[in-house]
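# Next one to model:
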Amino acid sequence: CFRVAVAGGATVELRARGSALGAAGARRVVCVLEDVSTLAGALRDAEARATRDALTGLGNRSFFRERAELALRIARAKGRRMAVVFLDVDRFKRVNDSLGHGAGDVLLRTLAERLHARVRSSDIVLRDPEDTVVSRLGGDEFTILLTDVHDGEATERVVGRVLRAVAAPVSLGDQSLSVTMSAGVAVFPDDGEDIDALLQRADTALYQAKAKGGNAYQFFSPRMEAQVRRRLALENRLHRALEQRQIGVCYQPRVAYPSGRAVAAEALLRWDDEELGAVPPAELVHVAEESGQIVALGRYVLERACREAHRWQAEGRSIERVAVNVSPVQFARDDICEAVFTTLKETGLSPDALELEITETALLRDEVGVSLALEELRSTGVRIALDDFGTGYSALTLLTRVPLDMLKLDRGFLRNADPNTPEARLVTTMVEMAHALRLTPVAEGVESLAQAQMLAATGCREMQGYAFSPPVTASLLRSHYACSVEGKNGQKIEDAQNQIEVKENA
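This next block holds a predicted model:
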């Protein structure tokens, strides 16, 4: 086939077939020309559909693999280093969920254009500007091939340039949205000898970058594989542990100062796996959120805590309420009102004996939806506490719009017990603000009598921390707080701490 220019500047594709005429050695030929422009165009379209992403126009997974294999052969033959960069959009699901899939498609097309524009020809495998090595693997996942990588700093410059370019605001209808991406990088031959290995390890590095909060990149290192293996093991072991009720719940009292009377106890996770050992609570919650098991875990803790608190009520213990933390991810994925009301009914616990602790993150994700749920819960007597106040965005106007009962001050403000420090003055201000808004201020992480006295001077009377008691088992808590009338309500905090520690170590 060949192309021929025709009148008007257009071109047609022709296919020629010829036959010689006459005896051997004759020089006459009959030639038939056939216009195959339509067929050739259809073949090109079919090839493009097979190797190009319909939404963004970038190369697709097949295109990526074809070019990556070529790049790998060149790198291996010439002794070069090459890199695979694996990227995805941070919190992309939230865009689809809140603005719709149409907006998500616009966002992906915009990011694809920015990625392609920012990867310069000197960074790519093929020098032909018609060829792109920025590919969309699917969903919000993209790849970039970098060839002839001389050093890590050069690769860092390219990846950093790309992440900065995509972080510019994107216009979606009448909204301007700030979106970021994260990236993982694997280098041939250090991190793998074939494309599958490089992709897998770039993906592993990407996971580590996203674990930092996004808008970041990470180069693969062998220790990451151990972390990934642990994460996968945790996911599998967690599923089994929930089924077999192997995850423990302990309780840390919250006391009224200076009496030492327990006004509540916070339910805290404890998991000592027979294969993995003690799993930190923060890691446990993170794995549950990432693996889609946070709703099951949250409901499990809620049921355990409510059942234990009902026992306190039935036995006349001095502990008035149990506090349960609700993950922002659980709040987003679960019907929290249904979960609470069902659990209260099944365990027999009175609603006014339950506190739910939420974070500012949950409120900022969906203030209206969360506020409606909290209002419904409070209408039955359930109390709501804003946890870790001062560590998040701390949008003070939220305190006037969201139905709350308590404000838990983060432990970070209590490092210095000197009342003349800026931190102490900040605590005083937050306590006064809580009182002005008719919220009960609660201090977390109180570790010394000096801190307790400083807090009391500000007007904060409810405290929690090792100055009063470490987290203890349910049975130890019950044995310490005997009953509401004749128990140890009036003892000093030093005695309360000593008694619990002695019994815990016995």
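# drop to CA atoms for contacts and neighbour counts, all remaining ones
Fine.
# did I read that right, Thr56 in a helix?
No - according to DSSP: H, G, I helix; E, B strand; the rest coil, Thr56 belongs to no helix; its state is coil.
# Find the nearest non-adjacent residue to it, please.
Arg109 (5.0 Å; C-alpha to C-alpha, 6 or more residues apart in numbering).
# Next one: that neighbour from Phe64, what distance?
Applying C-alpha to C-alpha, to the nearest Å, the value for Arg109 to Phe64 is 18 Å.
# neighbour-wise, which of these two wins?
Phe64 (25 against 15; other C-alpha atoms under 10 Å).
# just to confirm, which helix or strand has that one in it?
helix 61-78 (DSSP states H and E).
# Helix or strand next in line after that helix, which one?
Counting by DSSP H and E, what follows helix 61-78 is strand 82-89.
# which parts of the next helix or strand after that following strand are buried?
Downstream of strand 82-89, the next assigned helix or strand under DSSP H and E is helix 92-99. Residues 92, 95 are the ones in helix 92-99 that count as buried (16 or more other C-alpha atoms under 10 Å).
# I'd assumed Lys447 was in a strand, is it?
Not Lys; residue 447 is Glu. No - the assignment for Glu447, made by three-state DSSP, is coil rather than a strand.
# May I have the secondary structure class of the closest residue to it other than its chain neighbours?
Excluding the flanking residues, the one nearest Glu447 by C-alpha to C-alpha, 6+ apart is Ala467, at 4.4 Å. Under three-state DSSP, the three-state class of Ala467 is coil.
# Let me see the contact set for Tyr300.
With contact set as C-alpha atoms under 8 Å, 6 or more residues apart in numbering, Tyr300 has these partners: Leu242.
# Wait, Gly459 touches Val431, no?
Yes - here Gly459 reaches Val431: they are 6.7 Å apart, a contact under C-alpha atoms under 8 Å.
# next up, for comparison:
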Amino acid sequence: MSPSYRTPEEVNALHERIRFLEEALEANAYAMDVLASTTAIFGDTDRNRSPELIIQNTIESIRRLLPTQDMAVYVLDHDCSFNLDYQERPGELTPDLSETVEQLIQDGQFSWALHQNHPVCLPSPVEGESVMLHVISTRTRIRGMFVARFRQAELQRYEMILSTLTMVLFNTAYALESADLFQMMDRRQKALQRITERQSRELLHHMSHDSLTNLPNRMLFSDRLSQAMERHAGAAAGHVALILLDLDNFKRTNDSLGHRAGDELIRKVAQDLSALLDHARERSGRHLRTTLSRLGGDEFGILVEDTHGLEGVVRLVTDVVRKTATERQIFDQPVVSSVSCGIAVYPYDGEDADTLLGNADAAMYEAKQRGRNGFRFYTQDLNARTFRHFELENELGQAIANDQLRLHYQPKIDLDSGRIIGAEALIRWQHPTLGLLPPSHFIELAEDMTLIEEIGEWVLRQVCRDLQSLRLAEDELPRIAINVSARQLRQPDLAGTFHRIIREAGIPPRCIELELTETAIMDDPQGAARVFQRLRHAGMSLAVDDFGTGHASLVQLKQIPADTLKIDRSFVKDLDQGEEHSQIVRAIILMAHTLGLDVIAEGVETERQAEILQQLDCHTAQGFYFSHPVAFDALRGLLRDRVQLPAATA
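Predicted coordinates for the structure are as follows:
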């Protein structure tokens, strides 16, 4: 049964309670709405990452919660000072809310309220009003202070939702913290983005350019070649010329002067080529597109578009060959270089980049085969020869494992008696299909493939085995000469390796003579002198081969601890053609004897040459006149039978 309200006072009181409940219900609904939407303060839109708009959102939420006379928000700055960030009704009420706050600060009540995690209501200078302070803070950091003026009667009515205000301001503090963190992260992200973009550009440049010369590398060059071919596909006029060039005898420079010198030579050649192409573009009456690339090692590529026909290509590559063939100072050492170039032209010599590159490479190889320091255009018959060259590379790599290498020996003769006093070991390759190949067919290839060290050790071991098989007393064993390349000379412990092989075989070191060409010695005379000294210390004798072709001075020759000079066959072949041809040989023999060196002449092919050499005081020789290089079994027979080979006085 419903209660009865009999008096007007009771009815009025009922109305008041209903209105209070309705207002409280509405306020509670607003509070629930605010609680449900507090994530809006942290929202992931750009506007909610601005501290100013976070404060504005907070004020809008509080405005729906509490009917204030005035309210303000103070924000703590980086200097730990509170600054008025927002005020609802500045200057409209007396006293102004900001003035009241200043008084609270002076009284210490503002500071006290900072340490309370709930609303603090203080008396207002205005009768019937209160001032509310509520710290805006996270659990670890104060961000500001919320301040409001209330009529005391209204404050009592909304007392039940003050906990919601605490939640709003707590979220505001975290929103401000989040905004600061976001701005810091945003600045960091932008900085990282700038750094990343710059480093990405640097990485892309590094991946697409050669680190030594800063030129485009093979990857970028191939891409530009493909793009150029696409631009000119189906074009009635215009073509793309691809020029591949390789430094001649670069490995000799690397081996004699070291890799730093080789790198420096590559850099200087790259600079010269860049300057040459710049000049060609300036000289061209029309736009000339060129790309210079270092493809790897000592190989460069030049891509040429929009030239004046093939004649323009010829002029350009002629300039490249002519201006590259020059002497450069590399670490105070004069180095003469030249290039061999191969040219392939799109669309005549290939319809894709790989084919064009392969055909230009075949043309470059042909230029090298024809004497270097020149250029060749691609023709279809070059492919077969290039393929054969690559096949030979693969087969040479297996030659030692498959026991295909052979040694032939050319006897060295005492011209006074015709007696064999030693021999030179000459390598041959018993190719399964091509037959017996001389060293001129594969030694340079072995040096390119860095097989020469392995082959050199095989030669020495085989010589030791052959000497062992003679079963002679140590003092009766002949001396065998072995050729050593400039690349072997740069082995870190050539003397130690050779001495170990000889010691393990039980062969006296005096039975091994090492021959190194004068040209190889002069590439690095100081290095050669050091290695020669160690080899002599190990007991081996040393000979300077092809003497007269490398321009060694008398001073340099004195520094080399050699035992023998070997006169090059180019001086011997004309000995019987007149007195003037013997003067150089006479001078070489006299110089050798002055230095206390033995002399041997190679390439003796006639009896008259042998006679003249003996008259010139050279008493040791080798050549076809005495014997062609023979297998070891044949040499064994000659030694066993003490055969005297043809000699001037035999």
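# Overlay them and tell me the TM-score.
The TM-score (TM-score structural alignment, normalised by the length of structure 1) is 0.78; 453 aligned residues with a C-alpha RMSD of 3.7 Å.
# which helices and strands sit right next to the helix or strand where the residue nearest to Thr56 of structure 1 lies?
Assigned by DSSP H and E, Arg109 of structure 1 belongs to helix 101-118. Where contact means 3 or more C-alpha pairs under 8 Å, 6 or more residues apart in numbering; DSSP states H and E, helix 101-118 of structure 1 is packed against helix 92-99, helix 152-166, strand 170-172.
# Which residue in structure 2 aligns with Ala457 of structure 1?
Aligned counterpart of Ala457 of structure 1 in structure 2: Gln615 (TM-score structural alignment).
# closest to Phe341 of structure 1 out of the helices and strands packed on helix 101-118 of structure 1?
Taking C-alpha to C-alpha, helix 92-99 is the member of these nearest to Phe341 of structure 1, at 26.8 Å.
# As a check, name the ranges of all strands in the stretch 401-550 of structure 2.
Applying DSSP state E, counting those that start in this stretch to the stretch 401-550 of structure 2 gives strands spanning 405-414, 420-431, 435-437, 479-483, 512-517, 541-547.
# Identify the residue range in structure 1 corresponding to the fourth one.
Matched against structure 1 by TM-score structural alignment, strand 479-483 of structure 2 falls on residues 321-325.
# Mean per-residue distance, the matching stretch versus structure 2.
When structure 2 is superposed, stretch 321-325 of structure 1 averages 0.9 Å from its matched positions, counting by mean C-alpha distance after the TM-score superposition for structure 1.
# Give me the contact list for that stretch.
263-268, 301-302, 305-306, 309, 352-358.
# Try it again at 10 Å.
Contacts with stretch 321-325 of structure 1, where a contact means C-alpha atoms under 10 Å, 6 or more residues apart in numbering, come from 251-254, 262-269, 298, 301-303, 305-306, 308-310, 312-313, 349-359, 382-387.
# Any quick ChimeraX command for the buried ones out of those?
The ChimeraX selection below is limited to those of these classed as buried (16+ other C-alpha under 10 Å):
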select :251,252,253,254,262,263,264,265,266,267,268,269,298,301,302,303,305,306,308,309,310,312,313,349,350,351,353,354,355,356,357,358,359,382,383,384,385,386,387
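# Tabulate the strands of the stretch 401-550 of structure 2 in a markdown table, adding columns for distance to Asp524 of structure 2.
Formatted as a markdown table, these follow (distance: least, C-alpha to C-alpha, whole Å):
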| stretch | distance to Asp524 of structure 2 |
| --- | --- |
| strand 405-414 | 29 |
| strand 420-431 | 25 |
| strand 435-437 | 31 |
| strand 479-483 | 17 |
| strand 512-517 | 12 |
| strand 541-547 | 14 |
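# right, so of the ones you listed, which gets closest to Leu396 of structure 2?
Closest approach to Leu396 of structure 2 among the strands of the stretch 401-550 of structure 2 (C-alpha to C-alpha): strand 420-431, 8.7 Å.
# Mean deviation, the closest one versus structure 1?
Mean for strand 420-431 of structure 2 is 1.2 Å (mean C-alpha distance after the TM-score superposition for structure 1).
# Onto which residues of structure 1 does that strand map?
So strand 420-431 of structure 2 sits over residues 262-273 in structure 1, by TM-score structural alignment.
# Quickly note the distance from Glu129 of structure 2 to Leu104 of structure 2.
When Glu129 of structure 2 is compared with Leu104 of structure 2 (using C-alpha to C-alpha), they lie 15 Å apart.
# Sorry, wrong one. I was asking about Ala191 of structure 2.
43 Å.
# Kindly report the same for Ala360 of structure 2.
Counting by C-alpha to C-alpha - Ala360 of structure 2 and Leu104 of structure 2 are separated by 90 Å.
# Could you check which of those two is surrounded by more residues?
Neighbour tally, Ala360 of structure 2 and Leu104, criterion other C-alpha under 10 Å: the higher count belongs to Ala360, 31 against 18.
# mind checking the SS state of the more buried one?
helix.
# What does it correspond to in structure 1?
By TM-score structural alignment, Ala360 of structure 2 lines up with Ala202.
# Output the longest helix belonging to structure 2.
helix 162-208 (DSSP state H).
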